[in-house]
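Visitor: Show me how the following folds:
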Amino acid sequence: MNPRMLPYMFILPVTLFLCLFFLYPFVLVAGQAFTTPAGISFDNFREVIAYWKFPVSLRNTLLLAVIVVPVQLALSLLMATMVNRMQAGRDLVLYVWTIPLGISDLAAGIVWLAIFEQSGFLNSLMVGVGLVDKPVALLGYQNPVLVFVAIAMAEIWRATAIMLVILVAGMGLIPKEYYEAAEVFGASPWKRFLKITLPMLRPSLQTALILRVVLAFEVFAVVVALGGSLYPVLMSQIYSYQFDLQNSSAAAALALIVLAISIVFTLVILRVLRVPKGATI
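Guide: Now for the predicted structure:
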């Protein structure tokens, strides 16, 4: 075998996998989105955008992403810095913090539902300390802000570890000599973080933010478990089109809209956090 062909042989299985389970289904979905009984048109997209729930779902999805992702970024940076400085127990702490990664989205939603529901922990605590006389419906339509807070807290708890793992790995690649030199010249810990950690961590930040933002637009099970129909998001609308309304073409069109939004935000992140040539994650 020609040695020049060896790298291509290694990536061949991955390429075939992506073509079979990503590109081929994507082509089918795209074709379905643009196909109507009258032929190829944008009618499915017009129908989806004209539906009264679309702006509400888009607003809710964007609001959730705008609130949750920055909080997760700040928490993951803080947690990664703490883990990176630990001399003992580092692996144990990192393991405990990443436990939510092993829990499915729906299971995480049910865990937080057990906290906020009328017979849940939070109501029991409030009754126990005398804040209320009897359990109240915290996640009812009367409390839309609390529904949002519950969903945001569940998402922060469930998915912060995704960014944490990436940032811990990135911090581990920063040469210690940089910190030692900065300390010799009298740089404070905060200045070392701003001048060394953040610039050197840019490739990892880029990867973590892109992954988390894309997943933020795909939030579904946690929202359904905690908010149900009280907090519609884009993915719940796709589910409704596909299974409740039996309109696969509209579901495909909305899926492509979500993909387009994800691509736009990905390009913005790539632009803002451009990685210099030769940098590693």
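Visitor: CA atoms for contacts and neighbours, from now on please.
Guide: Noted.
Visitor: where along the protein do the strands fall?
Guide: 35-36, 39-40 (DSSP state E).
Visitor: I'd like to know which of the ones you listed lies nearest to W190.
Guide: With C-alpha to C-alpha, the closest approach to W190 among those belongs to strand 35-36: 55.8 Å.
Visitor: gap between R212 and N123?
Guide: 32 Å (C-alpha to C-alpha, to the nearest Å).
Visitor: Sorry, wrong one. I was asking about S76.
Guide: Taken as C-alpha to C-alpha, the span from S76 to N123 is 30 Å.
Visitor: Over to S248?
Guide: Distance, S248 to N123, by C-alpha to C-alpha: 41 Å.
Visitor: before we move on, what about A253?
Guide: Applying C-alpha to C-alpha, the value for A253 to N123 is 41 Å.
Visitor: Of these two, give the one with the bigger neighbour count.
Guide: Between A253 and N123, counted using other C-alpha atoms under 10 Å, A253 has the larger neighbour count: 27 against 20.
Visitor: quick one: the more buried one and V48 touch, right?
Guide: Yes. Counting by C-alpha atoms under 8 Å, A253 touches V48, with 7.3 Å between them.
Visitor: what number of residues lie near the nearest residue to I115 once chain neighbours are set aside?
Guide: Nearest residue to I115, sequence neighbours excluded (C-alpha to C-alpha, 6 or more residues apart in numbering): F121, at 4.7 Å. Number of residues near F121 (other C-alpha under 10 Å) recorded here: 15.
Visitor: next one: P55
Guide: Going by other C-alpha under 10 Å, the residues that sit close to P55 add up to 15.
Visitor: ok, it - contacts?
Guide: Contacts here follow C-alpha atoms under 8 Å, 6 or more residues apart in numbering; on that basis P55 touches I49.
Visitor: now it: how far from L198?
Guide: 36 Å.
Visitor: And P13, by the same measure?
Guide: 36 Å.
Visitor: Compare neighbour counts for these two and give me the winner.
Guide: Taking other C-alpha under 10 Å, P13 and L198 do not tie; L198 has more neighbours (15 against 11).
Visitor: what comes up buried for the helix ranked longest in the chain?
Guide: Criterion DSSP state H: the longest helix present in the chain is helix 53-85. Buried residues in helix 53-85, counted by 16 or more other C-alpha atoms under 10 Å: 54, 57-58, 60-62, 64-65, 68-69, 71-73, 75-77, 79-81, 83-84.
Visitor: just stretch 29-45 next, same as before
Guide: 29-30, 32-35, 43-45.
Visitor: And the helices in the stretch 101-250 of the chain, which stretches?
Guide: Using DSSP state H, counting those that start in this stretch, the helices found in the stretch 101-250 of the chain span residues 105-116, 121-128, 144-172, 176-184, 189-192, 198-200, 202-216, 221-226, 234-239, 248-272.
Visitor: this one next, for a side-by-side:
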Amino acid sequence: MNPQPQRPANRFRTAPPQQPRPRASNVSTAQPFRSGYTSVRNASRWEQLRRYVREQPILGIIYQLCVRVFLWVFFVSLGYVIALKYVPVWVTPLIVSRWMDTVGTNEPGHVYKKWHSYDDISKEMALAVVSSEDQAFPTHWGFDFDEIRDALKEKRKRTRGASTISQQVAKNVFLWNGRSYIRKGLEVYFTALIELIWGKKRILEVYLNVAETGPMTFGVEAASQRYYNHPSSTLSRNEAARIAAVLPNPIQFSISNPSNYIQRRTRQISQQMRYLGGQKYIRNL
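Guide: As a prediction, the model looks like this:
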């Protein structure tokens, strides 16, 4: 019996089925460009805000006004800081505030203040305030970040102050009394300006002439004349240390009638002045 011949393979039927052809779409795959949509979508938030401001006339006016006020305040403050680099600081907001507090009262309204150049003030006095208030003054750039960090770490109901001499000068010369974030921000701004423009020697000179040293008394020359009856150029180490000891609160503490705390604080400052090496510590300001 003859074997039946094999049928040829039906290649057409055994071929893999073809994928169904995708239906034709009436919408093109390329997204049409819609004016404004793509640019706004890809723009940053700042660019979106600027565009929104430009589209609102009143906001544009306010924006331009704020820019002009900012520039005006910046250049005026810059010019004022430059001028005070060379001109004695006769009046500060604190002096005005203290004088106004005496208006309508029985307290004497006379202000004791006399400007003396840095060269005419005893270097013992300059060393005393650096030793008591800001020992890093010759090296920092207006802010003692180590002191700030230590003050924030301390567990106190009232955080101790960590202001440098530069910050105190900026606060006393340019700003009002009080506590607020705006005032603190301005203090940082003016501190940076005087560090950049004035330099260390001028900052210390202004501090020694505007710091409150007693009731209605400002500057070490006025304090020396009023409480020691001689000029600040002849202040001894102990006398300078006592003036520096009352600086944190010259209304409560007294130079002429020192409490036990002030006497102890005076001895501590005198010791710090010796530990720092004496007047050579501030020689290269």
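Visitor: Got a TM-score for the pair?
Guide: Remark: TM-score between the superposed chains equals 0.24 [TM-score structural alignment, normalised by the length of structure 1]; 111 aligned residues with a C-alpha RMSD of 5.8 Å.
Visitor: circling back to that earlier point, distance check, the residue nearest to I115 of structure 1 against W157 of structure 1.
Guide: 17 Å.
Visitor: Run through the residues that contact V29 of structure 1.
Guide: The contact partners of V29 of structure 1, by C-alpha under 8 Å, 6+ apart, come to A252.
Visitor: for G185 of structure 2, helix, strand, or coil?
Guide: helix (DSSP: H, G, I helix; E, B strand; the rest coil).
Visitor: Might you report the residue contacts of the closest residue in space to E124 of structure 2 that isn't next to it in sequence?
Guide: Closest residue in space to E124 of structure 2, ignoring its immediate chain neighbours: R237 at 5.5 Å, by C-alpha to C-alpha, 6+ apart. Contacts for R237 of structure 2 (C-alpha under 8 Å, 6+ apart) come out as 124-125, 128, 270.
Visitor: just to revisit the earlier point, okay, the helices of the stretch 101-250 of structure 1 in a markdown table with distance to V93 of structure 1 next?
Guide: What follows is the helices of the stretch 101-250 of structure 1, written out as a markdown table (distance: least, C-alpha to C-alpha, whole Å):
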| stretch | distance to V93 of structure 1 |
| --- | --- |
| helix 105-116 | 20 |
| helix 121-128 | 26 |
| helix 144-172 | 12 |
| helix 176-184 | 22 |
| helix 189-192 | 22 |
| helix 198-200 | 23 |
| helix 202-216 | 20 |
| helix 221-226 | 25 |
| helix 234-239 | 34 |
| helix 248-272 | 30 |
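Visitor: Quick one: closest of those helices to P25 of structure 1.
Guide: P25 of structure 1 sits nearest to helix 248-272 of all the helices of the stretch 101-250 of structure 1, at 10.9 Å, using C-alpha to C-alpha.
Visitor: what helices or strands is the helix or strand in which Q272 of structure 2 is found leaning on?
Guide: Using DSSP states H and E, Q272 of structure 2 sits in helix 260-275. Other helices and strands packing on helix 260-275 of structure 2, by 3 or more C-alpha pairs under 8 Å, 6 or more residues apart in numbering; DSSP states H and E, are helix 123-133, helix 237-246.
Visitor: For structure 2, which segments count as helices?
Guide: Going by DSSP H, structure 2 shows helices at 11-14, 37-42, 45-55, 57-84, 93-101, 123-133, 145-153, 165-174, 181-197, 200-210, 220-223, 237-246, 260-275.
Visitor: right, so these: which one is the most enclosed?
Guide: Of all these, helix 220-223 has the most neighbours on average by mean count of other C-alpha atoms under 10 Å, namely a mean of 28.
Visitor: Quick one: list the elements packing against that helix.
Guide: With 3+ C-alpha pairs under 8 Å, 6+ apart as the test, helix 220-223 of structure 2 has strand 112-113, helix 200-210, strand 212-214 packed against it.
Visitor: A222 of structure 2: which of the ones you listed is closest?
Guide: So among those, strand 112-113 is nearest, using C-alpha to C-alpha, at 5.2 Å.
Visitor: thought W97 of structure 1 was touching A161?
Guide: Yes. The pair W97 of structure 1 / A161 is scored as a contact, 6.6 Å apart, by C-alpha under 8 Å.
Visitor: Looking at these two, which is more packed in?
Guide: Set W97 of structure 1 next to A161 and count neighbours by other C-alpha under 10 Å: A161 wins out with 24 against 17.
Visitor: Correct me if wrong: the more buried one contacts A74.
Guide: No. Here A161 of structure 1 does not reach A74: they are 11.9 Å apart, not a contact under C-alpha under 8 Å.
Visitor: Surely L193 of structure 2 and I82 touch.
Guide: No. If you go by C-alpha under 8 Å, L193 of structure 2 and I82 don't touch, sitting 9.1 Å apart.
Visitor: Settle this for me: E155 of structure 1 is touching V223, isn't it.
Guide: No. E155 of structure 1 lies out of contact with V223 (C-alpha under 8 Å); the separation is 9.1 Å.
Visitor: quick one on the thing from earlier: turn the helices and strands packed on helix 220-223 of structure 2 into JSON lines, including distance to T38 of structure 2.
Guide: Listed next are these as JSON lines, based on distance: least, C-alpha to C-alpha, whole Å:
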{"stretch": "strand 112-113", "distance to T38 of structure 2": "67"}
{"stretch": "helix 200-210", "distance to T38 of structure 2": "55"}
{"stretch": "strand 212-214", "distance to T38 of structure 2": "62"}
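Visitor: just so I know, which of the ones you listed lies nearest V220 of structure 2?
Guide: The closest of these to V220 of structure 2 is helix 200-210. By C-alpha to C-alpha, the value is 5.7 Å.
Visitor: coming back round to it: nearest to K113 of structure 2, of the helices of structure 2?
Guide: Nearest of these (C-alpha to C-alpha): helix 220-223, 5.2 Å.
Visitor: and V71 of structure 1, how far is that from L256 of structure 1?
Guide: 27 Å.
Visitor: Ok, L205 of structure 1 next?
Guide: For L205 of structure 1 relative to L256 of structure 1 (C-alpha to C-alpha), the value is 26 Å.
Visitor: Check Q72 of structure 1 too.
Guide: In terms of C-alpha to C-alpha, Q72 of structure 1 sits 26 Å off from L256 of structure 1.
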